[in-house]
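Q: turn this into a structure:
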Amino acid sequence: MGDHHRTPHRTLLRDGLVIDTDPQPAVRPHTDVLVEDGRIAAVGTRLPVHDAQMIDAREMIVLPGFVDTHRHLWQTILRSAAVDASLDGYLSRILDRHARRLTPADVHTGNLLGALECLDAGVTTVQDFSHIQYTPEHSAAAVLALRTAGIRAVFGYGYPVFDEAARQADRVRRVRTEHFPSRDGLVTMALAPLGPSFAPIGTAREDWLLARELELPIAVHVHAGPVAQRPIAALQEAGLLGADTLYVHGNSLADPELKLIADSGGAMAITPAIEASMRFGPPMVGRLRRAGITTGLGADAVTSAPCDMFSQMRAALMSGHFEDGPDGGPDEGLPLTVPDVLRMATMGGATALGLDHAVGSLGIGKRADLLLLRADAVNLAPVVHDPIGAVVLAAHPGNIDTVLVEGRPVKRGGRLTHQGLGGVLTEARQVAERLREADAAAAAEAEE
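A: Just a heads-up that it's a prediction; the model follows:
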């Protein structure tokens, strides 16, 4: 893939302010992190290391890369195209009108730009819920873009919402065989069906059985609505409930539904900024914590919300403060803290995606997916009183100096290392302008 995809044999991050996230976020000043062959080999003070590439981390905060558990990367070319839209408006404008116009080349551009945006903002792992799989060519383009970017990703093969003909099991099997012959690698696969909230339970059964036939995890939007008031119970009654499923949003689910998820070992992905702006329902953080459900954060759709994990952590924290406890008042028994949301953005997300063995913390032997923040940035300094609080409440993507994926620098000195960034930006602008012109032409035709 080119020289920028080669992993240095040994890299030492020297004398940083290290924040680990497992079992709980903890600060370790003046600490070294040694990376060997893409894995974390040692974490300690004054490590005696020779023949290593050195990164001076004396003015850096070092922590695990963020894990985004729910994002539609193809929509990056539609950034801010639905900022004031309701859910119905988003579905009509983005998933119906614009999605149908996108070619495989457009999807490649959107996915590549979106993946690079993730890396630039310190998101080293992303669940790409890719409900744009109109043709095998769309799928190939989306997967190629993820691999070209060099991000760790779970490619969620999703059916277009308004095209029933695109839901074809043989296409899913083909993608699994051609693009994911093994379950190892930087990019892996999941199935992202409509699920029991938006399709009959018989359809969900077919999709769940297909995923299990292909040994794929499942990611699914869930909502209590006209199709199923109790979608999780519907899965249980159909014998489909399992620990291999990541549920997304779920703001309208009743507490018994959450208990079923918890008992099954399933996990949740919440996107607090989108859930608030599109009015999906009350905040979820407190309810999920009380239910004991593993929870990760996500940006969801950059059509309507910010892309970075700093924004998602703050949205989760602030909305969680207003969430009622079990008695209708403030949740004094299980208050949400700043370390809690940092863990959701790292170890919680990794666990939700089934990747906690590989990423999410600085455990020895884990993949070296790391980010380094400039501790001397004017909006962070002095990082003395509460470094975890500084990361969650004060930092932004512009503070990120270095990002490593499996020990390989994908951002260094505040700049992405991807050689084709300028071309990607040009292509994205061209696609966006074409879509805008198509909208204008359609509006003019409607007025005639």
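Q: C-alpha only now, for contacts and for neighbours.
A: Fine.
Q: mind listing the strands for the stretch 101-250 of the chain?
A: 123-130, 152-158, 187-192, 218-222, 245-249 (DSSP state E, counting those that start in this stretch).
Q: give me the contact list for the fourth one.
A: Contacts made with strand 218-222 from outside it, assessed by CA atoms under 8 Å, 6 or more residues apart in numbering, are listed as 129, 156, 190-197, 208, 211, 231, 244-250, 253.
Q: sorry, back to before: pick the most buried one from the strands of the stretch 101-250 of the chain.
A: Comparing these by mean neighbour count (mean count of other CA atoms under 10 Å), strand 123-130 ranks first with a mean of 28.
Q: next up, for comparison:
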Amino acid sequence: MTSLFVRNGLLIDMEPDPATAGPGDVLVEDGVITATGPGLPEVAGAEVIDATGMIVMPGFVDTHRHTWQAGLRAAAPDISFGGYLGRVLGEFAPRYRPEDVYTGNLAGALECLDAGITTLVDWSHINLTPAHTDAIIESLRNAGIRAVLGYCYGGDGGPDGLTAEGHRVREELFGGAGGLLSMAVAAFGPEIVSEEQALREWRLARDLDVPVTAHMGGHGAEGAERGLAFLQDNGLLGPGTMFVHPNYYTADALRRIADGGGTGSVSPLVEAELGIGYPATGRARADGMPVGLGADTVACGPGDMFSLMRAAYVLERARPGGAGLGFTTRDVLRMATIEGAEVAGLAEVTGSLRPGKQADLVLLRVDGLGQAPVNDPIGTVVLAADTRSVDTVIVAGRVVKRGGRLLRHDLPSLRAALAESAACVTGRPGSGRTPTPVPAS
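A: Predicted coordinates for the structure are as follows:
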């Protein structure tokens, strides 16, 4: 048995609601939290991490990110949603080789860990070939992050190709139980593709016994209602479905989704920037829908949870007529941890310090001039901390970042590979290869 003893930190737990537990310890055995509290006896042979002066809390959960786009960071600022579709998905994505996907996905996953995000829902719409898919999964495994791969078929085999490749991925690459990686079907959904294709996406998820994550509710009020009616008419509205960008749903629609067991993912910065609806954060939660936060894309937004929490907090409290003034820092921290874990289908695995859960932990330094003094620990995390605060990150009891530095990866080489890949796929000078021509639309 391997043991880890996190000693004398300022504990913030999330169950039943975010609260400061005071100075205390966390004991981890074989990757699982076995005890928390003040003055725990140390276990002989345990690795000891001194958390004195630091906040100890569950790792953040990002419920929606196109991780492969790490090399496109800030490549499309000040852009509209249509511009994003044309430039990032229409121009850049077809140029990605499996090697580019591996490099981008690895860099994106490590970016998450570096910022204290220990769990990631990777909405992956770069599965152009089986080799691309294999590269994505290899990158996530090598990163050491807990991840749900949202598999979105990108081949040219039509619905039959979707079914065949979906089964291959599930059976060959996710056949074993347990581990850090799991699978979901990332469905385009009936607001984007034909109803026939949407049916095949949901049927595939049911055949594979995996959840669905779909971009639904962010394409206008008419499309939101039409798509939701399609799910209801076909018996597809139920547990295990994550609605990404659910901003155009009415209160009645949000209640129907929540009553059916659906969840929501909000990307507050990108949604506001791209014009895909005012974030439904407080409205959705008020109607009973669990809601998590997502970075979506670093092509036009930041990739850290501190930025997302602040954006969600400010945009919600700025709703007209004071409608969001009841939204608190505790609410947004809950969304970034245990509520995000619920949205990702992992609430029994991660998201809090409850004994029996996987030890996905973050230790935050709060001794900087921008954080000290700590008058309200939760307020400090949401309003004052940033990526520089992330001292130590632990995933399933394994230390992946210590003393402010990621471990076990050659970061200079990865950054160089990412820069070379980005130069090629964007057509900028600096790459030693010629960009793949983009097919005419």
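Q: any chance you could compute the TM-score here?
A: The TM-score (TM-score structural alignment, normalised by the length of the second structure) is 0.93; 429 aligned residues with a CA RMSD of 2.0 Å.
Q: closest one to residue 371 of the first structure among the strands of the stretch 101-250 of the first structure?
A: strand 123-130 (8.5 Å; CA to CA).
Q: which helices and strands sit right next to the closest one?
A: Counting contacts by 3 or more CA pairs under 8 Å, 6 or more residues apart in numbering; DSSP states H and E, strand 123-130 of the first structure packs against strand 66-71, strand 152-158, strand 400-405.
Q: which of the ones you listed sits closest to residue 16 of the first structure?
A: Using CA to CA, the nearest of those to residue 16 of the first structure is strand 400-405, at 12.6 Å.
Q: where in the second structure does that closest one align, residue-wise?
A: Here strand 400-405 of the first structure aligns to the second structure at residues 390-395, judged by TM-score structural alignment.
Q: mean deviation of that stretch from the first structure?
A: Stretch 390-395 of the second structure, aligned to the first structure and superposed, deviates on average by 0.4 Å (mean CA distance after the TM-score superposition for the first structure).
Q: still on that earlier bit, okay, the helices and strands packed on strand 123-130 of the first structure in CSV with distance to residue 30 of the first structure next?
A: Below are these laid out as CSV (distance: least, CA to CA, whole Å):
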stretch, distance to residue 30 of the first structure
strand 66-71, 22
strand 152-158, 28
strand 400-405, 18
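Q: figure out which of those is closest to residue 123 of the first structure.
A: Checking those against residue 123 of the first structure by CA to CA gives strand 66-71 as the closest, at 4.4 Å.
Q: returning to that earlier point: which among the helices and strands packed on strand 123-130 of the first structure is found nearest to residue 31 of the first structure?
A: Residue 31 of the first structure lies closest to strand 400-405 among these, at 16.7 Å (CA to CA).
Q: which is the next helix or strand following the closest one?
A: Using DSSP states H and E, the next helix or strand after strand 400-405 of the first structure towards the C-terminus is strand 408-412.
Q: average offset of that following strand relative to the second structure?
A: Superposed on the second structure, strand 408-412 of the first structure shows a mean distance of 0.5 Å to its aligned residues (mean CA distance after the TM-score superposition for the first structure).
Q: list the buried residues of that strand.
A: 408-412 (16 or more other CA atoms under 10 Å).
Q: what of stretch 231-243 of the second structure?
A: Residues of stretch 231-243 of the second structure classed as buried: 231, 236-243 (neighbour count, 16+ other CA under 10 Å).
Q: stretch 188-195 of the first structure aligns to what range in the second structure?
A: Going by TM-score structural alignment: stretch 188-195 of the first structure matches residues 182-189.
Q: got a markdown table for the buried residues of strand 408-412 of the first structure, with distance to residue 8 of the first structure too?
A: Formatted as a markdown table, the buried residues of strand 408-412 of the first structure follow (distance: CA to CA, whole Å):
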| residue | distance to residue 8 of the first structure |
| --- | --- |
| 408 | 7 |
| 409 | 9 |
| 410 | 12 |
| 411 | 14 |
| 412 | 14 |
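Q: mind listing what the residue nearest the centre of the second structure touches?
A: Geometric centre of the second structure, nearest residue: residue 62, 2.3 Å, by CA atoms, centre = their mean. By CA under 8 Å, 6+ apart, residue 62 of the second structure lies in contact with 117, 119-121, 292-295, 305, 336, 340.
Q: neighbours around residue 403 of the second structure, how many?
A: Counted by other CA atoms under 10 Å, the residues lying close to residue 403 of the second structure total 12.
Q: apart from its neighbours in sequence, what residue is nearest it?
A: residue 391 (5.1 Å; CA to CA, 6 or more residues apart in numbering).
Q: also residue 47 of the first structure?
A: Nearest non-adjacent residue to residue 47 of the first structure (CA to CA, 6+ apart): residue 32, at 6.5 Å.
Q: which stretch of the second structure lines up against the helix or strand encompassing the one you found?
A: Assigned by DSSP H and E, residue 32 of the first structure falls within strand 26-36. Alignment of strand 26-36 of the first structure against the second structure: residues 19-29, by TM-score structural alignment.
Q: show residues contacting that stretch.
A: The contact list for stretch 19-29 of the second structure (CA under 8 Å, 6+ apart) reads 1-13, 33-40, 330, 359, 377-378, 397.
Q: any of the residues you listed buried? List them.
A: 3-13, 33-38, 40, 330, 359, 377-378, 397.
Q: which of the residues you listed fall within helices?
A: Within these, membership in helices is found for 330, 377-378, as judged by DSSP state H.
Q: list just the nearest of these to residue 349 of the second structure.
A: Residue 349 of the second structure lies nearest to residue 330 out of those, by CA to CA, at 21.0 Å.
Q: surely that closest one and residue 18 touch.
A: Yes. Between residue 330 of the second structure and residue 18 there is a contact under CA atoms under 8 Å: 5.9 Å.
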